[in-house]
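K.L.:
this one's sequence-less:
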């Protein structure tokens, strides 16, 4: 079986024309939809339409590749394959079977089907995924004499089935691993911040590398590393592989050209300090390793220092932080004292700066004792948070 897989991989299907228009969909953490829409528009996507939890858009194959490399706030990019009415298991089976799987799969490849349901007569997502899988493998068995194997963890082709109000949409997941897995963060602290959420926070701050940036509770360094990469326009996905690289119609030459173009516009260095502090020596070691893997060792500096000793590195700048808010770490009384201390340090030491604080508990955030000038709604997983902006006059 291993040798057969290698032979088939050496003779992939001919890629379709690079300018063929594709219907695409970015799945997005709640609260970041408009940010993702702005990112996609900047890349040249057409018909960009944000909806709750995602952004629909159109583009050619180069735009698909570019979105995988550059969009920092999306979780996944899906390629639309087909849609059909779906009021019964048989209608689901027939609809899935009618799609051109022989152009996408060979018996030597592996397959997985994920399913989400909403307001439909079919009520069990696992059953629906199995029915769709049966339709695909039955078709391949009839046409090729054998069927693809199932690999739910790392398939060659991951199929996304979404059924809402008895309408099924079938898409291909272009990512493999979710897009927040940049490939550089192997060391995580006790409560890691997803890279996609960190990117959303940094985009809301508008920090562009013209003033200093400081995170006095840096954890694993995610906010600073995402911020530095955004300011330098570094491709988010340059250091990892994607699921579509195993598709039969993957265009290696076009991928390399798009990657070369995106890397060519990336900056080499920042002219201002980017600093991260944390009281935990293990966190600082992890930050430095993450920065090394991200290629940002010379752009972002980390040092062991408790928050109350943080000092500004200029007359003005941006301070960003994600303090604990009691979901997974910290006792309530300790947290209340911490948030009061945050307000004291802001007022006493950071006059002239702009501070952004991600608050998962608004009662704790009120203890800062400062009135935010803006509030942005973001979700840290299922938890609704507020990114609070403070102008520290």
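P.N.:
Thanks, I have it. Note that the coordinates shown come from a computational prediction; the quantities given were computed from them, not determined experimentally.
K.L.:
From now on I want contacts and neighbour counts done on CA atoms only, so please keep to that.
P.N.:
Noted.
K.L.:
what's around the closest residue in space to residue 170 that isn't next to it in sequence, how many residues?
P.N.:
For residue 170, ignoring the flanking residues on the chain, the nearest one in space by CA to CA, 6 or more residues apart in numbering is residue 161 at 4.8 Å. Residue 161 has 22 neighbouring residues, counting by other CA atoms under 10 Å.
K.L.:
So residue 161 belongs to a strand, correct?
P.N.:
Yes - counting by DSSP: H, G, I helix; E, B strand; the rest coil, residue 161 is found in a strand.
K.L.:
Quick check: the gap between it and residue 112.
P.N.:
Residue 161 sits 11 Å away from residue 112, taking CA to CA, to the nearest Å as the criterion.
K.L.:
then this one, side by side with the first:
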């Protein structure tokens, strides 16, 4: 039996996520704004949650309906038989996005949906579910757009970018999902990979998981679908076993990261230990000016500070100039990618970009610059 699902993704990464879903075997894949529609069976729902690297959440739509105001929202939510999805002894939370003229406050919209559900429970059972905003058994998503509402079950729970391995973080780390998307755009796993400004290690770690075919969901303690009434534990255990057995033992190309800060490198190594790949990734304390190519060819991806959350844009000009100089002098035969949200700083690299790929880092419009180093 097949069902329709909706994967939420970061703005601008819809096509990357669609390609990933197709590789995982999803059918009728259709990108939309900040998400991708797809069709699959229950095993596909579990597999996408376990394996997807670029997706935030997988929603299971229950109903779409006309919804111009709060009264109609309450009434339509009550038309759903909630005992199919939520027993009174299970906790719930409601997450709301979007809005319209009358439903313009997400907290109020979520409250209205919650009230409709628990009022139905009280009427039918004489008792109701408690709200647990942090770790609910069942998380419900309500999305309002113009005069339409889509009500869905959240099969993921906490966002899938929270893999579970990264307990130690630097000041402005990339989301794991964005790091995975950059790797999809820029890197072939057979080539050496280097992040010369690796911070707490997100890019090298995501590269290692990808190259060794390690499912990112293996580090998570729980998924939302495990609390669904129709949860198939035997099927889930089968998929977990398949994922563990499909891991690759050795890298085809080296993966390394460097940074000048020994404390932040200690965080990167700690995260690598949690992934179980500490022996596969080389982290070195290196000043950028002392950086040397670890191989004759390969791919560099880095996310230098660009003054939005870290550093002064005036002072960062020297960093970008050094980056460009090191690329030119010591990385002939390599391809470099630099993610930046500052066009003026990008000019300081002093190299002509062969491609400029628009990317969003959260709400910030950025560019992934590609440099062919000959």
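P.N.:
Sure thing, it's come through. From a predicted model like this one, the values you see are computed outputs, not experimental measurements.
K.L.:
Provide a list of residues in contact with the corresponding residue of structure 2 for the residue nearest to residue 170 of structure 1.
P.N.:
Aligning on TM-score structural alignment places residue 161 of structure 1 opposite residue 142 in structure 2. Counting by CA atoms under 8 Å, 6 or more residues apart in numbering, residue 142 of structure 2 touches 94-97, 110, 113, 149-152.
K.L.:
For those residues, which single residue is the most surrounded?
P.N.:
With neighbours taken as other CA under 10 Å, the top of the contacts of residue 142 of structure 2 is residue 113, carrying 26 neighbours.
K.L.:
And it? What does it align with in structure 1?
P.N.:
For residue 113 of structure 2, the aligned position in structure 1 is occupied by residue 132, per TM-score structural alignment.
K.L.:
Can you classify that match as helix, strand or coil?
P.N.:
helix.
K.L.:
looking at it, it is touching residue 96, isn't it?
P.N.:
Yes - counting by CA atoms under 8 Å, residue 132 of structure 1 does reach residue 96; the two are 6.0 Å apart.
K.L.:
thinking again about what came up before, check the gap between the match of residue 113 of structure 2 and residue 161 of structure 1 for me.
P.N.:
If you go by CA to CA, the gap between residue 132 of structure 1 and residue 161 of structure 1 works out to 8 Å.
K.L.:
can you check residue 390 of structure 1 too?
P.N.:
According to CA to CA, residue 390 of structure 1 stands 43 Å off from residue 161 of structure 1.
K.L.:
Next: residue 312 of structure 1.
P.N.:
Counting by CA to CA, the gap from residue 312 of structure 1 to residue 161 of structure 1 is 50 Å.
K.L.:
ok, now residue 280 of structure 1?
P.N.:
The gap separating residue 280 of structure 1 from residue 161 of structure 1 is 43 Å, by CA to CA.
K.L.:
what's the answer for residue 94 of structure 1, then?
P.N.:
14 Å.
K.L.:
Quickly note the distance from the match of residue 113 of structure 2 to residue 389 of structure 1.
P.N.:
47 Å.
K.L.:
And residue 360 of structure 1, by the same measure?
P.N.:
Between residue 360 of structure 1 and residue 389 of structure 1 the distance is 14 Å, computed by CA to CA.
K.L.:
which SS class is residue 230 of structure 1?
P.N.:
Assignment for residue 230 of structure 1 (three-state DSSP): helix.
K.L.:
Now which residue in structure 2 aligns to it?
P.N.:
Aligned counterpart of residue 230 of structure 1 in structure 2: residue 210 (TM-score structural alignment).
K.L.:
same deal with residue 264 of structure 1?
P.N.:
Mapped onto structure 2 by TM-score structural alignment, residue 264 of structure 1 lines up with residue 245.
K.L.:
how deep is its match tucked in, by neighbour count?
P.N.:
Count around residue 245 of structure 2 with other CA under 10 Å applied: 11.
K.L.:
how much space between it and residue 52 of structure 2?
P.N.:
17 Å.
K.L.:
And residue 326 of structure 2, by the same measure?
P.N.:
35 Å.
K.L.:
These two: which has the busier surroundings?
P.N.:
Counted by other CA under 10 Å, residue 326 of structure 2 and residue 52 do not tie: residue 52 has more neighbours, with 24 against 19.
K.L.:
how near is the alignment partner in structure 1 of residue 276 of structure 2 to residue 234 of structure 1?
P.N.:
Matched to structure 1 by TM-score structural alignment, residue 276 of structure 2 sits across from residue 295. Distance, residue 295 of structure 1 to residue 234 of structure 1, using CA to CA: 10 Å.
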